[in-house]
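Novice: Okay, here's the prediction I keep looking at, along with the sequence it came from:
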Amino acid sequence: MKRYRTPLIIAAALVLLAITNPSFDRHKGKIAERTREESGILSAAVGALRNELGYLRYRNYLLCSATVAKVGRPRLVSVGLLGLVVVVSTE
């Protein structure tokens, strides 16, 4: 039984990462919240409109996720892992 312990722990960790991977809506909500905090109401409204018009592209990597701005040169906006979303850039 000891030799199965490590593969079981790794498999359980991978399943946990896959189950807790944040959705696109969680990413959009966190980005909107961060934009409101940094820029104020008017900029947040413009940012929300851009999000709804397809400004962001969601990348699901099964164990984690990322949101990338697809206007001009693609750049990372947020990263999600274990149910948490970290906003890297709101510009």
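Specialist: Noted; the coordinates are in hand.
Novice: only C-alpha atoms for contact and neighbour calcs from this point on.
Specialist: Will do.
Novice: Which residue ranges of this protein form strands?
Specialist: 56-60, 65-69, 75-81, 84-87 (DSSP state E).
Novice: just so I know, which of those strands lies nearest T6?
Specialist: strand 75-81 (22.1 Å; CA to CA).
Novice: would a markdown table of the strands of the chain with mean neighbour count and distance to H27 be doable?
Specialist: As requested, those are exported to a markdown table (neighbours: other CA atoms under 10 Å; distance: least, CA to CA, whole Å):
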| stretch | mean neighbour count | distance to H27 |
| --- | --- | --- |
| strand 56-60 | 18 | 8 |
| strand 65-69 | 21 | 7 |
| strand 75-81 | 19 | 7 |
| strand 84-87 | 18 | 6 |
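Novice: Second structure follows, compare the two:
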Amino acid sequence: MKNIRNYSNKILFIELNDGTYIKNLQIIIKSNIINNDILKLNTGCSINIIGKLINSIGNNQKIEILSNKINILGFLYNNKNILFHLLNI
């Protein structure tokens, strides 16, 4: 997970990137599946998305995923050290 934007807990947008392509995939999360764990997500967290691939109405991407369910696979609690860990691989 690369970024998350929260709009008054009514809708979230996640930018997802697994490193295989330069562009991100936008995930739309509607309020009916938002919970406290999803609100704790931050850059570097590992998630599994179940949803529908749809044409985007936005200008920045052609497609996006409208999520039906999100499984959190892992949290990254200290994302300040991401660059440090990447440089030491």
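Specialist: Great, that's in hand. Only a predicted model underlies this, so the values are computations on that prediction, with no experimental measurement involved.
Novice: Can you calculate the TM-score here?
Specialist: Once superposed, chain against chain, the TM-score is 0.27 (TM-score structural alignment, normalised by the length of the second structure); 35 aligned residues with a CA RMSD of 3.2 Å.
Novice: Can you say which of the strands of the first structure is nearest to D25 of the first structure?
Specialist: Between those, strand 56-60 lies closest to D25 of the first structure; by CA to CA that is 9.6 Å.
Novice: before we move on, back to that, of the strands of the first structure, give the one that comes closest to I9 of the first structure.
Specialist: strand 75-81 (18.2 Å).
Novice: quick check: angle from that closest one to strand 65-69?
Specialist: Put simply, strand 75-81 of the first structure runs at 160 degrees to strand 65-69, going by axes from the mean of the first three to the mean of the last three CA atoms, to 10 degrees.
Novice: Centre of the chain to strand 75-81 of the first structure, how far?
Specialist: 5 Å (CA atoms, centre = their mean, to the nearest Å).
Novice: helices or strands up against it?
Specialist: helix 24-39, strand 65-69, strand 84-87 (3 or more CA pairs under 8 Å, 6 or more residues apart in numbering; DSSP states H and E).
Novice: can I get the strands of the first structure in TSV with distance to D25 of the first structure?
Specialist: Output for the strands of the first structure, formatted as TSV (distance: least, CA to CA, whole Å):
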stretch	distance to D25 of the first structure
strand 56-60	10
strand 65-69	11
strand 75-81	11
strand 84-87	11
